[in-house]
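Peer 1: Generate a structure from the sequence data that follows.
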Amino acid sequence: MNDQTQPRKSLLDERRFEYLISGISDYAIYMLDPRGLVSSWNAGARRFKGYQTQEILGEHFSRFYTPEDREAGMPARALDTALTQGKYEAEGWRMRKDGSRFWAHVVIDPIYDEHAQLLGFAKVTRDVTERKRAEDALRESEQRFRLLVQGVTDYAIYMLSPEGTVTNWNTGAERIKGYLQDEIVGSHFSRFYIDEDKLAGIPAHALGTASSAGRFEAEGWRVRKDGSRFWAHVIIDAIHDESGTLIGFAKITRDLTEKKRAAQALEAADKALFQAQKMESIGQLTGGVAHDFNNLLSVLSSGLEVLALQRAEGDVRTIESMRRAVDRGARLTQQLLAFARQQPLQAEVRNINRIISGFETVLRRAGNSAIDFTIDLDRKAHSAEIDSARFESALLNLVVNARDAMPDGGRLLLTTANAALDGKSGPAQLAALPPREYVRISVADSGTGMPPDVVARAFEPFFTTKEVGKGTGLGLSQVYGFIKQSGGEVVIESRPGEGTTVSIYLPAVVDATVEDDNGHIERVLIVEDEPDLMDVAASLFTSMGYEVVTAASGYEAIDVMRQRDVDILFTDVVMPNGMNGIELASYTREHYPDTRIMLASGYPLPALKQRHGSGLGEFAFVNKPYRLSDLARTLRSAMR
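Peer 2: Predicted coordinates for the structure are as follows:
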């Protein structure tokens, strides 16, 4: 090749390169002189910038920038960066000839000659508006999804790495589990599991199942930051990328504690209802059997009386043995009737603590020296309307059962306390009791205890765990029937090896309490001119726990009220010495308005109204002769 051929080839190569650049339509490729003026323009530049070559040559390239970017000096900064760093690359909004904007990817390179003299800049621009829009749409979608997830407060929604580390955290997770995002991100999710589940490997099993099956779903106890437990419904989904590689897990947790408690309460209520229905059915059957058995015993008893008159003296012992057997059978039917709630009761308003204190000697005698027997009575325990004799028998039954459960000795505790039941809280058996005040009597032992299946049958007649001949199985059933007939309930709490507590709940006679909220014992003034009647009334009020003062006339009663505070005035209507009970009551209401007033008389109320006027109806009234229950009932009306 000669010397003339070489320049011709170089020139041809340059033209080919120039044609190549000019023909590219997907990129704007053009030259700038050192001042930034456009010195060349290709087809791509014409296509998406809109300028023809003759329109743009010699113009400054800054006209492609938005007004705000020009004001910020970005064109000059781009050339300076290209010079100092050898290259400038960026993305941003650019302007077309028609004023519309497009998102551009820009590269500017400085161009030097063989003597390192700056000839200008090569600028390559690509229109990536569609990519920008797609990215913005994706980003906006992700942002909306993020806001959606963050806005959910009823569910804990968060991501786990393939190893189980928490990588993000929503508001619901913060609310349910108690951790802030900064506190929990980077921690292993197993910290939410209870210790026994962690020891059993449940967290690893959950991830393993989700990884292999694609999903894991379960319910169980979880732990909050404060250490409290909640019942959770959990779903774990495995997340894979386009190639199928596991990149983590999506975990959703919902707090179902209230639903769990409601289900447990419903289950307990169903069990209690079934037990109550079963006991009611057994009670009806038992009552019928006892009634028929009593009739048979009546025939036998009457027949024995006839035989005793007809037989010779040698047969007397046989007849007496038969009579004793009849008596035992009669006692057995009384126990059955007690369970069936068909026994006759002599209920009176009584101070429960006083009944127990008066019966304490018998109760302690039922124990033995190896038992530490403690009686702890709440001095503010309410009274109750109860058959005291049968109540004492029920207590004795419970103490004997407790003693038998501690053959080697132990601790026995008898307590009283007030209990306000709302029909919702407490053991399921109490749900059927009307919401009100109750007095609770509990007998607790440290004995052998009972498993749940035995507790469930403990009140059934003839059911016993004692050896043959050691018990009839009617003790607890008799207690149960008596307390149910008295409007109360019996609850057994027991665990094998941890002892048993039997609690009796009786409707409290709150209105007959003898103490106010500060523990003050109330004082009653009894006005009666008959000494014997005064003594009887004083004994009745004393038995209910009141402090009693007396007066024989209305004037004497006024002197008493001037000297001391009186909470209740209980006065006879007809009295000598010039002032009757109605006049005394009116005087008391005027001068001592806080004193409650009760009138008593042997005359019927209509006759008294005819004699003394209708004003008598303003006061609580009780007829003579009166009983303790009459006084308690009238006291309640006087307190309204």
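Peer 1: Please count neighbours and contacts with C-alpha atoms only from this point.
Peer 2: Noted.
Peer 1: that's a strand at Lys470, yeah?
Peer 2: No. Using DSSP: H, G, I helix; E, B strand; the rest coil, the assignment for Lys470 is coil, not a strand.
Peer 1: number of nearby residues for it?
Peer 2: Using other Cα atoms under 10 Å, the number of residues around Lys470 comes to 10.
Peer 1: Roughly how far does Gly120 sit from Met31?
Peer 2: 7 Å (Cα to Cα, to the nearest Å).
Peer 1: and if you look at Leu631?
Peer 2: Distance of Leu631 to Met31, computed by Cα to Cα: 117 Å.
Peer 1: and what of Thr125?
Peer 2: Thr125 is 11 Å from Met31, by Cα to Cα.
Peer 1: Ok, Gly410 next?
Peer 2: In terms of Cα to Cα, Gly410 sits 105 Å off from Met31.
Peer 1: Check Ser369 too.
Peer 2: 115 Å.
Peer 1: One more sequence to fold, the one below, so I can look at both together:
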Amino acid sequence: MTTELQFLREARDRGDLGPLFDAMLEGMVVRDGEGCILASNRAAKKILGLSAAELKGRSLTSLPFEYVREDGSPLPVEEHPALFTLRTGEPQTAVVMGILHPGRETVWIQANSQPLLDGTGKVAAVVTSFADITPIKRAEEALRASEARNRTLAEAIAQSGCSVIITDRRGRIEYVNPACCKAYGYSEAELLGANPSIFKSGETTPEEYATLWRTILSGQTWRGELSNRSRDGRLIREAVAVSPVRDEHGEVRHFVALKEDITQLREEERRRHALFERVARLERMELVATLAGGIAHDFNNVLVAVLGYSELAEGLLKQDGRLPRVIHYIEEIRIAGARARELIQQLLNFSRGGAVQPRLTRLDDIGREAVGLLRATLPDTVAVVADIDASLPPLSIDPAHVHQIMLNLLINARDAVNGKGTISLSARRVFFDRTQSCASCRRDFSGEYVAITVRDDGAGIAPEHRERLFEPFFTTKDVGRGTGMGLAVVHGMAHLYDGHVHLESATGKGTAVQVLLPADLMQGKVLAPVP
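Peer 2: Sure, this is the predicted structure:
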């Protein structure tokens, strides 16, 4: 009986084996019982990178290359499929290994081995077939590298502190990262399939959204700031970049939005700007105060001479009985000088140039006096109401300063009602449990104060005027009706005692100016919060 090995040898001797092997696309190698190569086909020579002469008679240990496993570690010769089959008689299939030539790129093969039996049924030789799978291995490696990059990118996006939103071309959300869910207070399930308009705050104009969509639909990236709202209604200011994502044909299929919460940054910028404005405002007022204090005394001395000589001249002319027109002129000079003297006194008060003489002062006594003085200058169409808490303890304060505060606020209220309305003066304890901002110095404050409030139902203060109300010489009154020093003096008197000013005004609905003096000025006070 002819054995498989005899058949192969006879076919080789007849010349039939070569054409059969060379017609195969896979590499074929026949090894004898010792593992030495008897024959190889054309595909084997090409894959192994050796000629027939270099292969014939070679054992696995004498070949000029090494075999490696898929993980790159060396493959011992005894684990080669051909030797395994020779040793055990068992065929091997789909064994992947690499051929490593010195200085060359690894060639990857997938090998099978089949035993050839002699007449007694023993393994006398082995046929190994193998295919070059190097392109497949390269593709797998590229795929693994791509998957690794994608995993890294996905992890980076998932762990990013910025909100990431991916939508389709119609704006439906297809992906959100955890930072986005945390920022807006929605779960991933609630956002997937929704539209980003769910975040709209109403503060971004339709024109801005139109520009955004026009930009990204044209294939460009839009960058800007948007105001959005979280689920609980909290306003979020965001720096946003929205970019189109194109497919392999260059068509825009998706949009990716990167959002960074800059709410705190913008708030800090606003605070810094407010601080700079506050410092500049105080510097301007301090400059005017210094200037006023420097010139007021000298100017007052000049006015003493003007008023003194005008009174002497007026007296002499009246005794003479002649030149009544000149008497009138001198009277006008005297009146103008008296006004100038009042202005100088206000400048001195504002500059804090005078000595402070605090003593126990009851606000109700000074309030009645100030209201009485104002009533004497008012028509019957203006009502003045005093509502001062009689239980207030006396304040350790200069009564002249309290009088200045009340009278200046009352005069401003009188001018605001313009001949018809109601003016009220009140004083009581107040407690602020939330931080407030001073209308004149812009500093924050809270706690217990004694509030002196003058309220009117006049035309109110225009928003564009509120920033400058307490600046010296700023006035909205007609020429000749005010010097612009009234509220500046109120500012100076209040802050002389570490107090503050609170202002409420609405156009057409009147104004309330509240001077807040520290509760520490009270004698025998009880520090219980007052709602």
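Peer 1: on that earlier part again, comparing Ser369 and Met31 of the first structure, which residue is more hemmed in?
Peer 2: Remark: of Ser369 of the first structure and Met31, Met31 carries more neighbours, 24 against 10, as counted by other Cα under 10 Å.
Peer 1: give me the element that one is part of.
Peer 2: For Met31 of the first structure, the enclosing helix or strand under DSSP states H and E is strand 28-32.
Peer 1: helices or strands up against that strand?
Peer 2: In terms of contacts (3 or more Cα pairs under 8 Å, 6 or more residues apart in numbering; DSSP states H and E), strand 28-32 of the first structure is packed against helix 43-49, strand 118-127.
Peer 1: is it possible to export the ones you listed to TSV including distance to Asp109 of the first structure and mean neighbour count?
Peer 2: Below are those laid out as TSV (distance: least, Cα to Cα, whole Å; neighbours: other Cα atoms under 10 Å):
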stretch	distance to Asp109 of the first structure	mean neighbour count
helix 43-49	17	21
strand 118-127	5	20
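Peer 1: Mind putting the ones you listed into CSV with distance to Met279 of the first structure?
Peer 2: Converted to CSV, those look like this (distance: least, Cα to Cα, whole Å):
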stretch, distance to Met279 of the first structure
helix 43-49, 92
strand 118-127, 87
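Peer 1: His240 of the first structure: which of those is closest?
Peer 2: Nearest to His240 of the first structure, of all these, is strand 118-127, at 33.0 Å by Cα to Cα.
Peer 1: So for the helix or strand that that closest one is followed by, what gets flagged as buried?
Peer 2: Following strand 118-127 of the first structure in sequence order, the next helix or strand is helix 129-151 (DSSP H and E). By 16 or more other Cα atoms under 10 Å, the buried positions in helix 129-151 of the first structure come out as Thr129, Lys132, Val149, Gln150.
Peer 1: Looking at the first structure, name the residue matched to Thr475 of the second structure.
Peer 2: Residue correspondence, TM-score structural alignment: Thr475 of the second structure in this structure matches Thr464 in the first structure.
Peer 1: so that match sits in a strand?
Peer 2: No. Counting by three-state DSSP, Thr464 of the first structure is not found in a strand; it is coil.
Peer 1: Quick check: nearest residue in space to it, chain neighbours excluded?
Peer 2: Once flanking residues are discounted, Thr464 of the first structure sits nearest to Gly473: 4.7 Å by Cα to Cα, 6 or more residues apart in numbering.
Peer 1: what about the counterpart of that neighbour in the second structure, distance to Trp222 of the second structure?
Peer 2: Using TM-score structural alignment, the partner of Gly473 of the first structure in the second structure is Gly484. Here Gly484 of the second structure is placed at a distance of 49 Å from Trp222 of the second structure (Cα to Cα).
Peer 1: Hmm, Gln628 of the first structure is touching Asn351, no?
Peer 2: One thing to correct before we go on: residue 628 of the first structure is Leu, not Gln. No. Using Cα atoms under 8 Å, Leu628 of the first structure is not in contact with Asn351, being 11.2 Å away.
Peer 1: who's more crowded, those two?
Peer 2: Asn351 (23 against 17).
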